[in-house]
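Asker: following is a predicted model, sequence given first.
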Amino acid sequence: MNGFDLSRRLTAEALGTGLLVATVVGSGIMADKLTADTALALLGNTLPTGAILVVLITILGPISGAHFNPAVSLVFALRRDIDWSTAALYTIVQIAGGIAGTIAAHLMFGLPLVEASLTTRTGGAQWFAEAVAAFGLIATILGGIRFASASVPWLVGLYITAAYWFTASTSFANPAVAIARSLTNTFAGIRPGDLPGFIVAELVGAVVGFLLMAWLLRPESEAVPSARKVRP
């Protein structure tokens, strides 16, 4: 991809996911320390997350594509933009990087390296919210690539900023981030037992987003042969 070998691409994916999770968890801890107002704490968690996504996608996107998310890697494999073995390796390093990001955030705030979350996030509404969040993320990425590729970092950052507030789950939209957040018993956490429902919902939402956008973004001239093309 753009002249960067696989080892550099994997490092970029691990680094980007790690910094993303460190921002999500760290800003959640900081927000919780600074205010007892839950809405204000959520805002303090939201803005840094959207901002870091713009930075990370801008600086690491040219190296690895800046997936930082197994659901995104799955979609790019379905699009045949990357092969399945690369998608699997991306997923492994994204999860490892995300866990490292949680550990880094804990170290910065003097907390245990890992601590299973006790925050309950389960039920049909939460799962549907995660499916919607992942669907919208994929639609944003694919639409951005199609029509405004230079703006993708901002589009993704702004989408996640918005989705924090319009989804009941606060828009994890990312299996690697969900796994990493299960290891922090802080504002950003999720109980490990609640992970399966979130991860399945995120993957389903991503695939549905891919299927819809594959149809929606295909020009009519490609979808339906013209009379000239079928004329004997």
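Answerer: Nice, I can see it. Numbers count the residues shown, from 1 in each chain.

Asker: use CA for all of it now, contacts and neighbours both
Answerer: Noted.

Asker: list the buried residues of stretch 57-67.
Answerer: By neighbour count, and taking 16 or more other CA atoms under 10 Å as the criterion, the buried residues in stretch 57-67 are Ile57, Thr58, Leu60, Gly61, Ile63, Ser64, Gly65, Ala66, His67.

Asker: count the residues that sit near the closest residue to the last one other than its chain neighbours.
Answerer: Leaving out its chain neighbours, the residue that sits closest to His67 by CA to CA, 6 or more residues apart in numbering is Ser73, at 6.1 Å. Burial of Ser73, expressed as a neighbour count using other CA atoms under 10 Å, amounts to 25.

Asker: can you check Ser151 too?
Answerer: Ser151: 14 surrounding residues under other CA under 10 Å.

Asker: what's near enough to touch it?
Answerer: With contacts defined as CA atoms under 8 Å, 6 or more residues apart in numbering, Ser151 is in contact with Gly144.

Asker: give the buried residues for the lengthiest helix in the chain.
Answerer: Of all segments of type helix in the chain, defined using DSSP state H, the longest is helix 6-34. Residues of helix 6-34 classed as buried under the neighbour-count rule (16+ other CA under 10 Å) are 9-29, 31-32.

Asker: got the contact list for the residue nearest to His67?
Answerer: By CA under 8 Å, 6+ apart, the contact list for Ser73 reads His67, Ala87, Tyr90, Thr91.

Asker: which element follows the helix or strand hosting it toward the C-terminus?
Answerer: Using DSSP states H and E, the secondary-structure element containing Ser73 is helix 70-78. Towards the C-terminus, the helix or strand next in line after helix 70-78, according to DSSP H and E, is helix 84-108.

Asker: now do that following helix: which elements does it pack against?
Answerer: For helix 84-108, the helices and strands in contact under the criterion 3 or more CA pairs under 8 Å, 6 or more residues apart in numbering; DSSP states H and E are helix 6-34, helix 70-78, helix 175-181.

Asker: would you mind identifying the next helix or strand past that helix?
Answerer: Using DSSP H and E, the first helix or strand after helix 84-108 is helix 124-147.

Asker: list of residues touching stretch 46-61?
Answerer: Among residues not part of stretch 46-61, those counted as contacts by CA under 8 Å, 6+ apart are 12-13, 16, 20, 23-24, 27, 65-67, 152-154, 156-161, 164.

Asker: A further structure is provided below for comparison with the first:
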Amino acid sequence: MTPPARSALAEFLGTGLLVAVVVGSGIMAQSLSPQDVGLQLLENAIATVFGLGVLITVLGPVSGAHFNPVVSLADWWQGRRTRTGLTARELAFYLPAQIGGAIAGAVLANAMFARPAVSWATTERAAGHLWLGEVVATAGLVMVVFCLVRAGRTAVAPVAVAGYIGAAYWFTSSTSFANPAVTIGRAFSDSFAGIAPASVPGFVAAQLLGGIIGLLLVTGLFGRPTAGVAQEAVMAHPGEHTGHHPPQERTSKR
């Protein structure tokens, strides 16, 4: 069992570094390819895919590598009956750590490129088709994560989750923020990856709706979680697969 403070630190670092990757690579892309928005998006997406995969691999054993309030809320909601997800107390640690980490990551990226620590984004992203894109992106992310959990295939989460996000950069109209904490963080940088503060509430609402739809789809595919049947964590934690406990006693508690 990982102490909540240690898990919260992992979520803070993971979300912060993820936002630093997204915002920093966006700033770099603008510098390297100032006249080609498509190339900027490609550069931004590639950096995000590699960065996210590494962060899930490195920090997953500590906190489950959520880095996303929607994933944490879904984990808590789905595990209430079976007591295999986050507890309410753990959730209270995760959410502020993720949001605080996202803001810190944006500030760090700004500083690395000699920009003001906080430069409010001016890119407006408020339209029905963009919100629909966020619903689709977030529902798909929740499906990927929790289908892997229910199928006992969380070992491939770094590749599967990063691969999905990389694809969603291109097939969704919103370029797949799919994460309320990251959305808030990106408002702190007026760069390629930024989102105007006034556009944040609409994106977050769409992401929460997408999370609900994603969980409903997972339930439709796998049925409701059964009480007394252990499930894997989003990423396995130390000791969960080492033979220290009988299989029936393993849980996904973080």
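Answerer: Noted; the coordinates are in hand. Because the structure is a prediction, the values reported are computed rather than measured.

Asker: pull up the aligned stretch in the second structure for the longest helix of the first structure.
Answerer: Residues 4-32 of the second structure are the counterpart of helix 6-34 of the first structure, counting by TM-score structural alignment.

Asker: the matching stretch vs the first structure, average distance?
Answerer: Once fitted to the first structure, stretch 4-32 of the second structure is off its aligned match by 0.3 Å on average (mean CA distance after the TM-score superposition for the first structure).

Asker: what of stretch 89-102 of the second structure?
Answerer: With the two structures superposed, stretch 89-102 of the second structure lies on average 1.1 Å from its match in the first structure, counting by mean CA distance after the TM-score superposition for the first structure.

Asker: so that stretch aligns onto which residues of the first structure?
Answerer: With TM-score structural alignment applied, stretch 89-102 of the second structure matches the range 85-98 in the first structure.

Asker: now the matching stretch, how far from the chain's geometric center?
Answerer: In terms of CA atoms, centre = their mean, to the nearest Å, the centre of stretch 85-98 of the first structure is found 13 Å from the chain centre.

Asker: report how many residues lie close to the spatially closest residue to Phe76 of the first structure that is not a sequence neighbour.
Answerer: Counting by CA to CA, 6+ apart, the nearest residue to Phe76 of the first structure once its immediate chain neighbours are dropped is Ile82, at 6.0 Å. Counted with other CA under 10 Å, the neighbours of Ile82 of the first structure add up to 16.

Asker: thinking Ile82 of the first structure is in contact with Val75, fair?
Answerer: No: with contact defined as CA atoms under 8 Å, Ile82 of the first structure and Val75 do not form a contacting pair (9.3 Å).

Asker: aligned to Ile141 of the first structure, what sits in the second structure?
Answerer: Counting by TM-score structural alignment, Ile141 of the first structure lines up with Val145 in the second structure.

Asker: from Asp36 of the second structure, how far off is its match?
Answerer: When distance is defined by CA to CA, to the nearest Å, Val145 of the second structure is 33 Å away from Asp36 of the second structure.

Asker: again with Ile56 of the second structure
Answerer: 30 Å.

Asker: just Gly64 of the second structure next, same as before
Answerer: According to CA to CA, Gly64 of the second structure stands 37 Å off from Asp36 of the second structure.

Asker: do Val58 of the second structure as well
Answerer: In this view, Val58 of the second structure and Asp36 of the second structure are 33 Å apart by CA to CA.

Asker: which stretches of the stretch 151-254 of the second structure form helices?
Answerer: Assigned by DSSP state H, counting those that start in this stretch, the helices in the stretch 151-254 of the second structure fall at 157-171, 180-186, 200-222.

Asker: in TSV: those, plus distance to Pro116 of the second structure and mean neighbour count.
Answerer: Listed next are those as TSV, based on distance: least, CA to CA, whole Å; neighbours: other CA atoms under 10 Å:
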stretch	distance to Pro116 of the second structure	mean neighbour count
helix 157-171	27	19
helix 180-186	14	27
helix 200-222	21	20
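
Asker: now render those as a markdown table, adding distance to Leu141 of the second structure.
Answerer: Conversion of the helices of the stretch 151-254 of the second structure to a markdown table gives the following (distance: least, CA to CA, whole Å):
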| stretch | distance to Leu141 of the second structure |
| --- | --- |
| helix 157-171 | 7 |
| helix 180-186 | 13 |
| helix 200-222 | 8 |
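
Asker: out of the ones you listed, the one nearest Trp131 of the second structure is which?
Answerer: Comparing those against Trp131 of the second structure with CA to CA, the closest turns out to be helix 200-222 (5.5 Å).

Asker: so which bit of the second structure is stretch 180-187 of the first structure matched to?
Answerer: Per TM-score structural alignment, the counterpart of stretch 180-187 of the first structure in the second structure is residues 185-192.

Asker: list the contacts of the residue most central in space within the first structure.
Answerer: With distances taken as CA atoms, centre = their mean, Asn174 lies nearest the centre of the first structure, 4.1 Å away. Contacts for Asn174 of the first structure were tallied using CA under 8 Å, 6+ apart; they are Asn69, Pro70, Ala71, Ala134, Ile199, Glu202.

Asker: wait, Ala87 of the first structure sits on Ala71?
Answerer: No: because the distance of 9.7 Å does not satisfy CA under 8 Å, Ala87 of the first structure is recorded as not touching Ala71.

Asker: neighbour-wise, which of these two wins?
Answerer: A side-by-side neighbour count of Ala87 of the first structure and Ala71, using other CA under 10 Å, places Ala71 first with 27 against 21.

Asker: from Leu78 of the first structure, how far out is that one?
Answerer: Distance from Ala71 of the first structure to Leu78 of the first structure, by CA to CA: 11 Å.
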